[in-house]
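A.B. asks: Okay, sequence plus prediction incoming.
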Amino acid sequence: MSKKVAIIYASMSGNTEDIATEVSKHLEPFEFEMLEMENLDASVVVDYDGILLGTYTWGDGDLPYEAEEFHDQLDEIDLSGKVVGCFGSGDHAYPLFCEAVNHFQNKVIERGATVVQESLKIELAPESEEDLEQCKSFALQFVQLLT
């Protein structure tokens, strides 16, 4: 039986969605669903073996509005046995680069998930060869943990 993967993301400018798409190119042999985080009940994660959570960072290291409720709902969910990877886009112009990714990483660890140790943080959109390689490497680490 094939394992199920969800890519759940919040994206305002499209950068985090672009990262999600880039990561999704390297998820074989798994089938995946891409879901927008806004208005999504976090309990859906129990239906998946692997979860990739993506967000951009708002202001001075805050979760974006679209991600706050989902993040808070994770308090009620046991993620033991789930493999989770956290990723996001950010802008080095702000003092706390991709801090919202850290908020999610800390939350899923607290909830018992097996986590891709190094979260994926990309400056704005994934355009450079280095960015694309980071997306691939992150995806392959996730796949390895899930198999």
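C.D. replies: Everything's here; your move.
A.B. asks: switch to C-alpha atoms for all contacts and neighbour counts from now on
C.D. replies: Fine.
A.B. asks: which residues does residue 59 contact?
C.D. replies: Contact analysis of residue 59 by Cα atoms under 8 Å, 6 or more residues apart in numbering lists residue 94.
A.B. asks: how near is the closest residue to residue 38 other than its chain neighbours to residue 10?
C.D. replies: Spatial nearest neighbour of residue 38, chain neighbours left out: residue 66 (4.6 Å); criterion: Cα to Cα, 6 or more residues apart in numbering. From residue 66 over to residue 10 the distance is 6 Å, taken as Cα to Cα, to the nearest Å.
A.B. asks: next up, a second structure to put side by side with the first:
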Amino acid sequence: MQVRSIGVFYGSTTGNTEEAADEITRVLCKGSDANVRAISVSGTDPSKLFEFDALVLGCPTWDDGNLQCGWERFLQRMGELQMAGKPVAFFGSGDSLCYPETFQDAQGILAAEFRRRGARLIGSWPTEGYTFNASRGVENGRFFGLALDTDDAWSLTRSRIATWSTQLLSELACLP
């Protein structure tokens, strides 16, 4: 599949996920010829998802395993929109030290929602190197996407983004 455009949609309350979205956008732009744009879900019409060949969705896990409020409102506005095989990757920010029972739960919530709508989930990420007890964001021993621990492992963020973005571009290049 030739990917000409990638939409990096994010929700951010403290700015950590927005900062990660900007860095992911920068790295994806540098590594491909695709038009890559970062877009906040706050106030964005869900039909904008269809303007891109592939999607990268970022959401922090809020409180005890909830979606960030911008994503909650965005999903409500989606109605019954279907994704019909559209490649979708996820990234999330969280705090594994304070919330070890719900670390990266938002990824799992979004992944379930987009899978239900027919999206093709890509970009899974290993759980090795993380300390947490439970997560809805893990399936078959891997996170649905890039897990960023913005409170306890911020120093690893740039290298994780670089590695995951390269992985993501490889996966997109191999899609039929």
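C.D. replies: All right, it came through fine. Computed from a prediction, not measured in an experiment: that's the story for all the values here.
A.B. asks: Could you report the TM-score for this superposition?
C.D. replies: Once superposed, the chains reach a TM-score of 0.87 (TM-score structural alignment, normalised by the length of structure 1), with 146 aligned residues with a Cα RMSD of 2.0 Å.
A.B. asks: re the thing from before, isn't there a strand covering the residue nearest to residue 38 of structure 1?
C.D. replies: No. The assignment for residue 66 of structure 1 by DSSP: H, G, I helix; E, B strand; the rest coil gives helix, which leaves it out of any strand.
A.B. asks: and it, what pairs with it in structure 2?
C.D. replies: Residue 66 of structure 1 maps onto residue 70 in structure 2, with residues paired by TM-score structural alignment.
A.B. asks: Isn't residue 105 of structure 1 up against residue 86?
C.D. replies: Yes. The criterion here is Cα atoms under 8 Å, and residue 105 of structure 1 meets it with residue 86 at 6.0 Å.
A.B. asks: Tell me which of those two has more neighbours.
C.D. replies: Between residue 105 of structure 1 and residue 86, counted using other Cα atoms under 10 Å, residue 86 has the larger neighbour count: 29 against 22.
A.B. asks: and that one, what pairs with it in structure 2?
C.D. replies: Checking TM-score structural alignment: residue 86 of structure 1 goes with residue 90.
A.B. asks: tell me the contacts of its match?
C.D. replies: The contact partners of residue 90 of structure 2, by Cα under 8 Å, 6+ apart, come to 56-58, 107, 111, 122-123, 144-146.
A.B. asks: Which of those residues are retained in structure 1?
C.D. replies: Comparing those with structure 1 on both residues aligned by TM-score structural alignment, their matches' Cα atoms under 8 Å, the contacts found in both are 56-58, 107, 111, 122, 145-146.
A.B. asks: for structure 2, what's the longest helix?
C.D. replies: Using DSSP state H to define each element, structure 2 has its longest helix at helix 157-174.
A.B. asks: mind listing what's buried in it?
C.D. replies: Neighbour-count burial for helix 157-174 of structure 2 flags 157, 160-162, 164-169, 172 (criterion: 16 or more other Cα atoms under 10 Å).
A.B. asks: what helix or strand does the spatially most central residue of structure 1 sit in?
C.D. replies: Nearest to the mean C-alpha position of structure 1, by Cα atoms, centre = their mean, lies residue 53 at 2.2 Å. Using DSSP states H and E, residue 53 of structure 1 falls within strand 50-56.
A.B. asks: can you name the residues of structure 2 that that strand overlays?
C.D. replies: Taken onto structure 2 by TM-score structural alignment, strand 50-56 of structure 1 occupies residues 54-60 there.
A.B. asks: Contacts for the matching stretch next, please.
C.D. replies: Contacts for stretch 54-60 of structure 2 (Cα under 8 Å, 6+ apart): 3, 5-12, 17, 21, 49, 67-68, 71, 86-94, 104, 106-107.
A.B. asks: coming back round to it: Produce a ChimeraX select command limited to the buried residues of the kept ones among the contacts of residue 90 of structure 2.
C.D. replies: With 16+ other Cα under 10 Å as the burial test, the buried ones among these are selected in ChimeraX as follows:
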select :56,57,58,107,111,122,145,146
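A.B. asks: Much appreciated, bye for now.
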